[in-house]
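Asks: Sequence first, then the predicted structure, then my questions.
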Amino acid sequence: MAATSAMEGIPATALRSVLHRVGQAVERSGRSPDQVKVVAVSKTKPVSVLREVYDAGHRCFGENYVQELIDKAPQLPEDIEWHFIGNLQSNKVKVLLNGVPNLYMVESVDDQKIANHLDRAVGNLGRTPLKVLVQVNTSGETSKFGVEPSECVDLAKHVCQNCPNLEFCGLMTIGMLDYTSTPENFKTLANCRSEVCRTLGLKEEQCELSMGMSSDFELAIEMGSSIVRIGSTIFGAREYPKKQSN
């Protein structure tokens, strides 16, 4: 075992540490480990680094950009469960679905238009229904995507009643970057879930909460999150291309 650990790369070691911390937070929340999923968010990282995390046994990955996901997915094993977690434009829907046959979930459905586009595209492909989450803007920031909390029930109902090729699975939020209102954001999303479940006749365990990232995933889990999206804590700081000087 010691020899294996010595051979592990930094991302694999970091993943192991994250999963341990997740396990502790899950225990504090009174749930079992299989009730919380870790999405390893690999934005800007090369396929070789993702492969290290895959080889360490992880199968759930997330990307923010369509082009990056359709570039990476064909280079990695088909048993990966891909989550798209960025803002999705209507003109990118077909490209995404065609380019990533093993796309598992779109976490960022934020209006009826994108839900309808996804529904039609999935139907045309004849693939199994696509799992989706409704993105809620819990912080009220104009720079954030997502429906207002007061509108999440209507969008969830639209997906359930009018999009037969989509499977409504729950709600997602992106908190404030400075984390000043993180607990309030998490409480807001949990309250939204209660409203959605009451309206649609769902049990709360049937409605996922995707909230919590590298800096606050433990708190998110303790407050009910069932999906956490962890990037830099596993992969290190993002690596954006340097601008060329003239």
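Replies: Received the coordinates, thanks.
Asks: CA atoms for contacts and neighbours, from now on please.
Replies: Fine.
Asks: Might you calculate how far stretch 90-98 sits from the centre of the chain?
Replies: 18 Å (C-alpha atoms, centre = their mean, to the nearest Å).
Asks: ugh, typo on my part, it should be stretch 59-69
Replies: 9 Å.
Asks: Buried ones in it, by neighbour count?
Replies: By neighbour count with 16 or more other C-alpha atoms under 10 Å, stretch 59-69 contains the buried residues 59-66, 69.
Asks: Contacts only, for the nearest residue to residue 240 once chain neighbours are set aside.
Replies: Leaving aside its chain neighbours, residue 240 sits nearest to residue 44 (6.6 Å; criterion: C-alpha to C-alpha, 6 or more residues apart in numbering). For residue 44, the contact set (C-alpha atoms under 8 Å, 6 or more residues apart in numbering) comprises 68, 238-240.
Asks: Same question for residue 148.
Replies: Counting by C-alpha under 8 Å, 6+ apart, residue 148 makes contact with 136-138, 140.
Asks: what does residue 64 give?
Replies: 43, 84-87.
Asks: Okay, one more to line up with it:
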Amino acid sequence: MAAPAVENAAVSALRSVMLRFRQAAERSGRNPGQVRVVAVSKTKPVSLIRQVYDAGHRRFGENYVQEILDKAPQLPEDIEWHFVGHLQSNKAKLLLAGVPNLALVEGVDNEKIANHLDRAVSNLGRNPLKVLVQVNTSGEVSKSGIDPSGCVELAKHVKFQCPSLEFSGLMTIGMPDYTSTPENFRMLSECRAQVCKALDMAEEHCELSMGMSGDFEQAIEMGSTNVRIGSTIFGPRDYAKKQPD
């Protein structure tokens, strides 16, 4: 009998991540079904995404508009795409028109982009689009995201002034070396408490998207409902192949 084929490295990595994910969810006192894993596939080819899809994963994220526009039409329609990070307002209509199965925009960081997304959704006749408000919890000038002091007002704007958007929660990126991970996560949780009080919204209905390859287990233990994992699943990114946004 022939030896079984060597399992694809990304599929093997996904299985390891999902085991760690389930264990972290259980440590947090939650059912794993209350937390989601988004496989962030930026700079990775469609063939590699397809292998992870064939292993049963359905949630994928991209950071660049041109990449998701190129990849989404080549992949199955039941993928739940997330656009992660800063989105230029002039790309909102292009993104929504080109990715009918876009499930969530994780990166609304000002009223202008919220308004552009709202108009684009309305003009395309799509169902309301779920969005997360991006908060700059690390205070880095290079990072997108609204200052924590402005998260309530931006959430109010999305909730009450953008009828074609569905305010679904908050997201943060945090420090690249994870040195301030607990502080960043605590700050986002505090922002959620303020937002939910202002919107008369139950905290369990307000997402917290925080945690990436290096800190997703801690993020889950601290209340994250959405972790974004790229290099741990797909391997190091090749930024020489990055598509212009």
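Replies: Structure received. No experiment lies behind these values; they were computed from the predicted model shown.
Asks: what's the TM-score here?
Replies: Here the TM-score for the pair of chains, by TM-score structural alignment, normalised by the length of structure 2, is 0.96; 240 aligned residues with a C-alpha RMSD of 1.3 Å.
Asks: Take the buried residues of stretch 59-69 of structure 1 and keep only those in strands.
Replies: Among the buried residues of stretch 59-69 of structure 1, the residues falling in strands (DSSP state E) are 60-63.
Asks: between the residues you listed, which is closest to residue 188 of structure 1?
Replies: Minimum separation from residue 188 of structure 1 among those (C-alpha to C-alpha) is found for residue 62, which lies at 23.7 Å.
Asks: Adding distance to residue 93 of structure 1, write the contacts of residue 64 of structure 1 out as TSV.
Replies: What follows is the contacts of residue 64 of structure 1, written out as TSV (distance: C-alpha to C-alpha, whole Å):
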residue	distance to residue 93 of structure 1
43	19
84	11
85	13
86	12
87	11
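Asks: Narrow those residues to those in strands?
Replies: Per DSSP E, the subset of these in strands is residue 84.
Asks: If we go by neighbour counts, what in the helix or strand where residue 152 of structure 1 lies is buried?
Replies: Following DSSP states H and E, one finds residue 152 of structure 1 within helix 152-162. By neighbour count on 16+ other C-alpha under 10 Å, the buried set for helix 152-162 of structure 1 is 152-153, 155-156, 158-160.
Asks: Quick check on the contacts of residue 148 of structure 1: which are buried?
Replies: Using 16+ other C-alpha under 10 Å, the buried ones in the contacts of residue 148 of structure 1 are 136-138, 140.
Asks: aligned partner of the residue nearest to residue 240 of structure 1 in structure 2?
Replies: Superposed on structure 2 with TM-score structural alignment, residue 44 of structure 1 falls opposite residue 43.
Asks: Would you mind measuring from that match to residue 233 of structure 2?
Replies: From residue 43 of structure 2 across to residue 233 of structure 2, the span is 13 Å (C-alpha to C-alpha, to the nearest Å).
Asks: Now for residue 188 of structure 1: which residues touch it?
Replies: 138, 149.
Asks: repeat that for 7 Å
Replies: The contact partners of residue 188 of structure 1, by C-alpha atoms under 7 Å, 6 or more residues apart in numbering, come to residue 138.
Asks: Residue 22 of structure 1 now?
Replies: For residue 22 of structure 1, the contact set (C-alpha under 7 Å, 6+ apart) comprises residue 218.
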